[in-house]
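> have a look at this fold, sequence not included:
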């Protein structure tokens, strides 16, 4: 909410956000088994997410031939932009992003190395003879991977402990 209050573009969406947050807080206080602040926070956060989704869903309407928000477009846009910005400031998010970047770049290097990946042998059979440049094939193949599979493949090529360090190779 603080991010909304500081941003002139999204400030007008703050009252609706406060209303939703107060409702979530009130509902969380009604929970029977609140024995720790972690339990309260978990219930409040689930309720907040649920109420935001509900408010935005109920606000959807056809504007011309486009599905759009009738009254809460700034709330939706603000949540998307400001929360993304706030999350990027968190150290663990930065580390997760750096780890993902290391995996993607590493896999791209492996799959585009013509000595290591001779004739595209490391690609699935259906990608080997497409006629596309190897860089395009590698990018398409990597982008279609689930993160857990990409990480698994990275470890196959670089070693099991290769992701233990984010800096220095």
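Yes, it's here. Everything numeric in this text was worked out from a predicted model, so none of it was measured.
> when you work out contacts or count neighbours from here on, use the C-alpha atoms and nothing else.
Will do.
> now do the helices in the protein.
For the chain, the helices defined by DSSP state H cover 2-6, 14-29, 37-59, 73-88, 91-112, 125-128, 134-143, 147-158.
> the second one packs against which elements?
Packed against helix 14-29 by the contact rule (3 or more C-alpha pairs under 8 Å, 6 or more residues apart in numbering; DSSP states H and E) you find helix 37-59, helix 73-88.
> which strands or helices does the longest one pack on?
In this case it means helix 37-59. With contacts defined as 3+ C-alpha pairs under 8 Å, 6+ apart, helix 37-59 has these neighbours: helix 14-29.
> the helix it packs on vs helix 73-88, what angle?
Helix 14-29 and helix 73-88 are oriented at 70 degrees to each other (axes from the mean of the first three to the mean of the last three C-alpha atoms, to 10 degrees).
> give me the buried positions along helix 14-29.
By neighbour count on 16 or more other C-alpha atoms under 10 Å, the buried set for helix 14-29 is 14, 17, 20-21, 24-25, 28.
> name the nearest of the residues you listed relative to residue 6.
Nearest to residue 6 out of these is residue 14 (C-alpha to C-alpha; 10.0 Å).
> one more structure, for comparison:
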């Protein structure tokens, strides 16, 4: 019985070690983790020795390295926004998808609704205006907080 118990403990520990990965973020931080899955622009993982599930934005992670097989997977490319003309590179995220990114500020704008303009075209115009302001600041990510005629506001994020 004692040998069976030791064999069980050994096989359980080997399974934990075999799942060890290394996450490299775009700001060159390295974390040893047990990779779980990628879903909804998030990378789910657990810290070795813990069963608590944690998550980080897929956009904050550059690479996922599997240590046991020396295998590397590119998770996301770094987005460089250099000016207003790069507004198409700016990505709109949900608040829950910003884990691991750094908040860099709040941007606001005014975009008046013209007579006869549809709500859809107004929302698209407001989003474009926010993306242009974020691109001017060099921020590749935004979370839109408000997109109404009187109040267009977003939070900007960087690596």
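Yep, that arrived. Keep in mind the model is a prediction, meaning the values are calculated, not measured.
> any idea what the TM-score is?
For this chain pair, the superposition-based TM-score is 0.24 by TM-score structural alignment, normalised by the length of the second structure; 52 aligned residues with a C-alpha RMSD of 3.4 Å.
> adding mean neighbour count, write the helices and strands packed on helix 14-29 of the first structure out as JSON lines.
Below are these laid out as JSON lines (neighbours: other C-alpha atoms under 10 Å):
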{"stretch": "helix 37-59", "mean neighbour count": "15"}
{"stretch": "helix 73-88", "mean neighbour count": "15"}
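> make JSON lines out of those and add distance to residue 125 of the first structure.
Output for these, formatted as JSON lines (distance: least, C-alpha to C-alpha, whole Å):
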{"stretch": "helix 37-59", "distance to residue 125 of the first structure": "42"}
{"stretch": "helix 73-88", "distance to residue 125 of the first structure": "38"}
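> make TSV from the helices of the first structure and add distance to residue 67 of the first structure to it.
Shown next, in TSV, are these (distance: least, C-alpha to C-alpha, whole Å):
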stretch	distance to residue 67 of the first structure
helix 2-6	24
helix 14-29	21
helix 37-59	10
helix 73-88	11
helix 91-112	32
helix 125-128	37
helix 134-143	28
helix 147-158	31
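> any chance you could map the strands in the second structure?
For the second structure, the strands defined by DSSP state E cover 20-25, 30-39, 42-46, 53-57, 61-66, 71-74, 91-92, 102-109, 141-148, 151-158.
> any chance of those strands in a markdown table, plus distance to residue 5 of the second structure?
Below are those laid out as a markdown table (distance: least, C-alpha to C-alpha, whole Å):
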| stretch | distance to residue 5 of the second structure |
| --- | --- |
| strand 20-25 | 24 |
| strand 30-39 | 24 |
| strand 42-46 | 25 |
| strand 53-57 | 27 |
| strand 61-66 | 29 |
| strand 71-74 | 33 |
| strand 91-92 | 51 |
| strand 102-109 | 46 |
| strand 141-148 | 51 |
| strand 151-158 | 49 |
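> can I get those strands in TSV with distance to residue 127 of the second structure and mean neighbour count?
Listed next are those as TSV, based on distance: least, C-alpha to C-alpha, whole Å; neighbours: other C-alpha atoms under 10 Å:
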stretch	distance to residue 127 of the second structure	mean neighbour count
strand 20-25	28	21
strand 30-39	25	16
strand 42-46	23	20
strand 53-57	21	17
strand 61-66	25	21
strand 71-74	29	12
strand 91-92	9	17
strand 102-109	10	16
strand 141-148	8	21
strand 151-158	8	21
